[in-house]
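In: Could you work out the structure for the sequence below:
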Amino acid sequence: MLPAQRRNQAYEDYIKKYRKIAVEEMERYHIPASITLAQGLLESGAGRSTLARKSNNHFGIKCGSRWEGRTVRHDDDARNECFRAYKHPRDSYEDHSKFLRTGARYAFLFRLKITDYKGWARGLKKAGYATDPRYADRLIDIIELYDLDKYDRKGGLKWAEEFPDPHQPYLANELLYIVARRGDTFESLSKEMGISKKKIRKYNELPKDYKFQGGEIVYLEKKRSRATKDHICYTVRPGDSMYSISQKFGVRLSRLYKMNNMKPESPAPKVGEILRLR
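Out: From the prediction side, this is the model:
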């Protein structure tokens, strides 16, 4: 670790404020907390940048074609560029995790060990996260100066030892989910994912006595009222049910019924029938 006297108090305060969120994101998305914190510090100037203060955007993530949330204009590589805006910094942290998790160019990073912050830093630069040629070195310097890798070890290693074969996280409709295995229970998933049993049941609209058979989509967040713009409608296939379709696209079952002028007691949709998803 580098000499403590070189540390910046604003950076220290930022780390104390957001380290818990960074560790939670690490456990859910398998991104090192040290990397998340270092990027947040660097991209937001320890929370003092205009984007962070006015739009709660701590990672400099631009709008992109799929973003449907609030936006703000800001000069960056070009003038008046479109950036994502959030209600709370926590939303920015979660969106950062999803941004990396769903980006094809970042997929190789998830093959690295969660403690390999140097590999992650260099990989982010290689994948083009930032144009700064010293981006990787700057991240590494921040991590080592503020001893951020301890957050990868402290909670991360204990969690990794307890769950040596963790469920792989995926995204549908910008929602985090895992695929259940035979033998999973609400209790075991709650312990691994850090989400209450009640929430897991509620998010997935399942009864208390449900037993996982393996292969089920299990959402770790509340499903949405509609699918993404990429999925306006869906043609029913053999084996489909309203529930399986709601799980596939991350849409609440009640909303799926309402959009299609159906009720829970209505006959099951026929193969070939077209259902609205938004």
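In: CA atoms for contacts and neighbours, from now on please.
Out: Fine.
In: Which stretches in the stretch 51-200 of the chain count as strands?
Out: For the stretch 51-200 of the chain, the strands defined by DSSP state E, counting those that start in this stretch occupy 71-74, 81-84, 170-172, 175-179.
In: The structure of the following sequence is requested for comparison with the preceding one:
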Amino acid sequence: MAKRKRSRKKRNSGTRTLIWVLVVIAIFLGVYAGHHFYRIWNQQRIEQQMKKQDQEAKERFIKQVAPEAQAMQNTYHVYASITIAQAILESQWGTSKLASQYHNLFGIKGTGPNSKELSTKEYVNGKWVVTTGRFRVYDSWSDSIKDHTKLMLTGTDTNQQNYDAVVKATSYQEAAKALQEAGYATDPNYAQKLISVIKTYKLYNYDK
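Out: As a prediction, this is how the structure comes out:
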């Protein structure tokens, strides 16, 4: 009888050990799973915050440039949506060095003391290349928008009617295509990018 009791005790001890091992494994797996799901949740939370901040920054930029763009449209018939869309593309939402430090929203080139030499990308022979150019320096984004409108009205040094079709356009789509045809940018998809930005952010509402 005594031997049977010891055997029973051994079995009970082994069972308790196994239970404790399983409990420890379960706790470990629970902690691991909890940490894993927390990391996923936290990453999603961070991404949502960044997305919200990015959207708010874009909305602020549009609100900053829209009033002057509308004023130029009311006086000179250069679509506000086109002006805003160009500012977005050319300045990377106002974050480019040219826009943030020198208030040039449209990549307008210039010479003399009121200009700055900076690197830029141009589409040449079917590919993008990095080159340098001299760009105008302004005191404010408002001045940059005014000068952009002036460029549309007076054209380039070699062709004063270069942007006439942009000013005379009857829709922002027509104006976008006219800009590309006039060679404003070397990007072969420039017109379509402008139209896409206008549609995505409903910039056509500023034409009313």
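In: circling back to that earlier point, turn the strands of the stretch 51-200 of the first structure into TSV, including distance to residue 105 of the first structure and mean neighbour count.
Out: Formatted as TSV, the strands of the stretch 51-200 of the first structure follow (distance: least, CA to CA, whole Å; neighbours: other CA atoms under 10 Å):
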stretch	distance to residue 105 of the first structure	mean neighbour count
strand 71-74	24	16
strand 81-84	20	19
strand 170-172	16	17
strand 175-179	19	18
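In: and of those, who's closest to residue 62 of the first structure?
Out: Residue 62 of the first structure lies closest to strand 81-84 among the strands of the stretch 51-200 of the first structure, at 4.0 Å (CA to CA).
In: distance between the closest one and the chain's centre?
Out: How far strand 81-84 of the first structure lies from its chain's middle: 19 Å, per CA atoms, centre = their mean, to the nearest Å.
In: That strand vs the second structure, average offset?
Out: Here the mean offset of strand 81-84 of the first structure against the second structure after fitting is 0.6 Å, by mean CA distance after the TM-score superposition for the first structure.
In: Measure the mean distance from stretch 33-42 of the first structure to the second structure post-superposition.
Out: Mean for stretch 33-42 of the first structure is 0.4 Å (mean CA distance after the TM-score superposition for the first structure).
In: what range in the second structure does that stretch sit on?
Out: Matched against the second structure by TM-score structural alignment, stretch 33-42 of the first structure falls on residues 80-89.
In: Off-centre distance for that stretch?
Out: For stretch 80-89 of the second structure, the distance to the chain centre is 13 Å (CA atoms, centre = their mean).
In: And stretch 70-81 of the first structure, by the same measure?
Out: On CA atoms, centre = their mean, the centre of stretch 70-81 of the first structure falls 23 Å from the chain's centre.
In: Quick one: end-to-end distance for it.
Out: 14 Å (CA to CA, to the nearest Å).
In: need the strands of the stretch 51-200 of the first structure in a markdown table with distance to residue 134 of the first structure, can you?
Out: A markdown table is the format used below for the strands of the stretch 51-200 of the first structure (distance: least, CA to CA, whole Å):
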| stretch | distance to residue 134 of the first structure |
| --- | --- |
| strand 71-74 | 23 |
| strand 81-84 | 23 |
| strand 170-172 | 31 |
| strand 175-179 | 32 |
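In: follow-up on the earlier one: from the rest of the structure, what touches the match of stretch 33-42 of the first structure?
Out: 62, 65-66, 69-70, 72-73, 93-94, 105-106, 145, 172, 175-176, 194, 197-198, 203-207 (CA atoms under 8 Å, 6 or more residues apart in numbering).
In: quick revisit: with respect to residue 198 of the first structure, which of the strands of the stretch 51-200 of the first structure lies nearest?
Out: Across the strands of the stretch 51-200 of the first structure, closest to residue 198 of the first structure is strand 175-179 (CA to CA), at 15.8 Å.
In: what does that closest one correspond to over in the second structure?
Out: So strand 175-179 of the first structure sits over no part of the second structure, by TM-score structural alignment.
In: Fine by me, thanks again.
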